[in-house]
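*Asks:* Got a predicted model here, sequence first, then my questions.
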Amino acid sequence: MTKTPTNYARQFERVALLLVWALTIALFTFLIPNNFLNWGNFSIMFASYAPAALLALAIIIPLTAGDYDLSVGATLTLSASTIGVLNVWQQMPIGWVLVIVLLMGLGIGLFHSLFIIYFRVPSLVVTLGSTSLMSGVVQLITNSSTIGGIDNSLIMAAVGYRLFGIPYAFYYALAAALVMWYIFDFMPLGRKLLFVGRGREVARLNGISVNKVRVGALCMSAVLASAAGILYAGVLGSADPYSGLNYLLPAFAAAFLGATTIQPGRFNPWGTIVAVYFLATGITGLSMLGIPLWVTNVFNGGALILAVTISQITRGREASDIG
């Protein structure tokens, strides 16, 4: 079967972001030849952006089902801060603390589901409100201060052990992406998420329990965001009540940018991982060039707008092709 120019364009679209990422690496290698392209730099980048990768993966679960979760950054911060308060200040064993944090994430997901599914409040409103709510709680329980001295076993599990010179934190994000890819592509649950996101009434008429799927998506998003908070605390070795929120914008940009690659037109975990580290490469390179801090915000904001625009164009074309 002969490939048409359109087919070649589609195949190129699948790898376009990977090519742009390679060009970005080449550009910064040329501009910063002695510092940028070395394994130590990339090892640090892979580990430090692992929480952002988990956060971006958390975002695409409800997005696939047609809901937004703007609270993942606050959930990450609350989870990391809870680890600091319980483990450092209350001297609670780290194992029990991690269980509590993950259960707290489940509770946050159920809280969101109550208002979004059963009271029919738009997900943007609920999760934006809970972001402010959780941010206030974080400031209350931490006295607005950074908590250091987190159990060394968590730090070692995140960045102390390495494989091929890269801390385990990166591989946790890869493992999460692998599990999500399997669920999205090979399990009935993944197909149900996709059907619900593309048309809830059609999904309901086909026998899918739309509300249960949406509740599950919101709960898994919050639990994964809590796991990102655990990883964040392990990478930093402390609980910062503010900086976790800085991951929200890049994570959303990566979620939408990831929908333009690997499987264009769909939120997909591998595209999301690629997008996270493409953005991380850009931010790292700009920082090493000594660019002012405000440029990072401009870069993230511009990336989000561009990513959403390209994603909408791609999704619209896929929908018209199906139709």
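*Replies:* Yes, it's here.
*Asks:* all contacts plus neighbour counts: C-alpha atoms, from now on.
*Replies:* Fine.
*Asks:* so who does the residue lying closest to residue 215 once chain neighbours are set aside touch?
*Replies:* Closest residue to residue 215 apart from its sequence neighbours, by Cα to Cα, 6 or more residues apart in numbering: residue 113 at 5.5 Å. Shown in contact with residue 113 (Cα atoms under 8 Å, 6 or more residues apart in numbering): 214, 215, 218, 219.
*Asks:* helix or strand for the last one, which one?
*Replies:* In this structure, residue 219 is located in helix 210-236 according to DSSP states H and E.
*Asks:* So which other helices or strands are in contact with that helix?
*Replies:* Using 3 or more Cα pairs under 8 Å, 6 or more residues apart in numbering; DSSP states H and E, the elements in contact with helix 210-236 are helix 50-64, helix 72-83, helix 94-113, helix 152-155, helix 188-198, helix 200-205.
*Asks:* The same query, at a cut-off of 7 Å, please.
*Replies:* Counting contacts by 3 or more Cα pairs under 7 Å, 6 or more residues apart in numbering; DSSP states H and E, helix 210-236 is packed against helix 50-64, helix 72-83, helix 94-113, helix 152-155, helix 200-205.
*Asks:* Between these, which one is closest to residue 275.
*Replies:* The minimum distance between residue 275 and the helices and strands packed on helix 210-236 falls on helix 50-64, with 9.0 Å, by Cα to Cα.
*Asks:* Run through who's touching that closest one.
*Replies:* Residues outside helix 50-64 that contact it (Cα atoms under 7 Å, 6 or more residues apart in numbering) are 68-69, 72, 169-170, 173, 193-194, 197, 217-218, 221, 224-225, 228, 231-232, 247, 251-252, 254-255, 267, 269, 272-273, 276.
*Asks:* another structure for you, compare them:
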Amino acid sequence: MKTVERYAVLVVWALVVLFFSWRSDSFGSASTVKLILSTQTVILIATLGVMISLAVQEFDLSIGSVVGFGGCLVAVLDGVHGLPPGPAIAVTIVVCALFGAVNATVAVLLGVPSIIVTLGTGTLLTGITLGISDSKVVTGISAKTVRFVTDPFLFGIPLPFYCGLLLCLVLWFVLQHTPLGRRMVFIAENREVARLAGLRVTLIRAGALVATSTLGGLAGIVLAGTNSAANPQAGASYLLPAFAAAFLGSTTIVPGRFNAWGSFVAVYFLTTGITGLQYLGYAGWPEQVFYGGSLVAAVTLSHVAGHRKLPTFA
């Protein structure tokens, strides 16, 4: 039974691929596989960021705002002010990490529920994003940055996808095979008991929120490079997909825990379904249905199975 539960999403994913390959001749082509793998790196990185904070029961609703801000900041620094790509990317990542530190300070040190803090700071950051971009799409990103993000690297798939794979590998190792990962699980189960056991609960929770914002900024950089421009309002569309994939990922591979490979499977499972429906001529609604439905279903299944309590926003 446990094996079935671990790999159920993978089995359903395979069935989805077979169904759409049967209904559409072009769906099963190599170009479709490349398209799916190449275009979802932003969601994958954002999902992994959300997963880190969820692993310690922190809910960072600012992830979409950070993605949008990161994309606009790197575009402004690179495309408007002419900063070289390397320093522009580095500054963007550092600023996003500092934003995560602000979330951590208010949520962890001052004790305000993270879901409330990040809802407010995310809205604040959206306003800042509109300000630095003058509420316009920012263009002029250097060709070097665009080529780095979009040029085929291996098997016709750009380098960011492989960076996402490497990130999954690193997070899988940390969460599953290090003392830090075990401490994060302990903290998620019961913060007070973990504190009494001598764990540095405050530091680990704060670090998780900083990591979430840092990866959100990285996702924004990839988004800006992929589009050769940055839309200041683009980040909002990544909030629901990131949470949907993270929660769905917690029902597979390592059921009951937010885990890296489960998140990876969930991101591409959902994308496969959406892409398949688009190939059949359905447009507009599949994305909302898949992401919204999967979020409700994943949280419900986790609760019913007894692997994880429903979120406690304290």
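*Replies:* Done, it's in. Please read these numbers as outputs of a predicted model, since none were measured by experiment.
*Asks:* about what we covered before: would you format the helices and strands packed on helix 210-236 of structure 1 as a markdown table with distance to residue 164 of structure 1 included?
*Replies:* Converted to a markdown table, those look like this (distance: least, Cα to Cα, whole Å):
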| stretch | distance to residue 164 of structure 1 |
| --- | --- |
| helix 50-64 | 16 |
| helix 72-83 | 27 |
| helix 94-113 | 27 |
| helix 152-155 | 18 |
| helix 200-205 | 45 |
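*Asks:* Deepest-packed of those helices, please.
*Replies:* Among those, helix 72-83 has the highest mean neighbour count (mean count of other Cα atoms under 10 Å), at a mean of 32.
*Asks:* For that one, grab the matching residue range in structure 2.
*Replies:* Mapped onto structure 2 using TM-score structural alignment, helix 72-83 of structure 1 spans residues 63-74.
*Asks:* just stretch 253-263 of structure 1 next, same as before
*Replies:* Going by TM-score structural alignment: stretch 253-263 of structure 1 matches residues 244-254.
*Asks:* Just the endpoints, please. Distance across the matching stretch?
*Replies:* End-to-end span of stretch 244-254 of structure 2 (Cα to Cα, to the nearest Å): 16 Å.
*Asks:* what residues does it touch?
*Replies:* 5-9, 47, 50-51, 256-259, 261-263, 265-267, 291-292, 294-295, 298-299, 302.
*Asks:* what's the answer for stretch 19-31 of structure 2, then?
*Replies:* 276, 279, 280.
*Asks:* what lines up against residue 57 of structure 1 once you look at structure 2?
*Replies:* By TM-score structural alignment, residue 57 of structure 1 lines up with residue 48 in structure 2.
*Asks:* picking up where we left off before, going through the contacts of stretch 19-31 of structure 2, which ones are buried?
*Replies:* Neighbour-count burial (16 or more other Cα atoms under 10 Å) applied to these gives 276, 279.
*Asks:* Looking at the contacts of stretch 19-31 of structure 2, which are in helices?
*Replies:* Mapping those onto helices (DSSP state H) picks out 276, 279.
*Asks:* If you count neighbours, what's buried in the helix holding residue 219 of structure 1?
*Replies:* Here helix 210-236 of structure 1 shows 210-211, 213-236 as buried, counting by 16+ other Cα under 10 Å.
*Asks:* That helix vs structure 2 - mean distance after superposition?
*Replies:* Following superposition, helix 210-236 of structure 1 is found to deviate from structure 2 by 1.0 Å on average (mean Cα distance after the TM-score superposition for structure 1).
*Asks:* what does that helix correspond to over in structure 2?
*Replies:* Under TM-score structural alignment, the counterpart of helix 210-236 of structure 1 in structure 2 spans residues 201-227.
*Asks:* go on, stretch 147-157 of structure 1?
*Replies:* The alignment of stretch 147-157 of structure 1 onto structure 2 (TM-score structural alignment) spans residues 138-148.
*Asks:* Can you give me the end-to-end span of that stretch?
*Replies:* Counting by Cα to Cα, you get 19 Å between the two ends of stretch 138-148 of structure 2.
*Asks:* Residue 158 of structure 2 matches what in structure 1?
*Replies:* Alignment note (TM-score structural alignment): residue 158 of structure 2 maps to residue 167 of structure 1.
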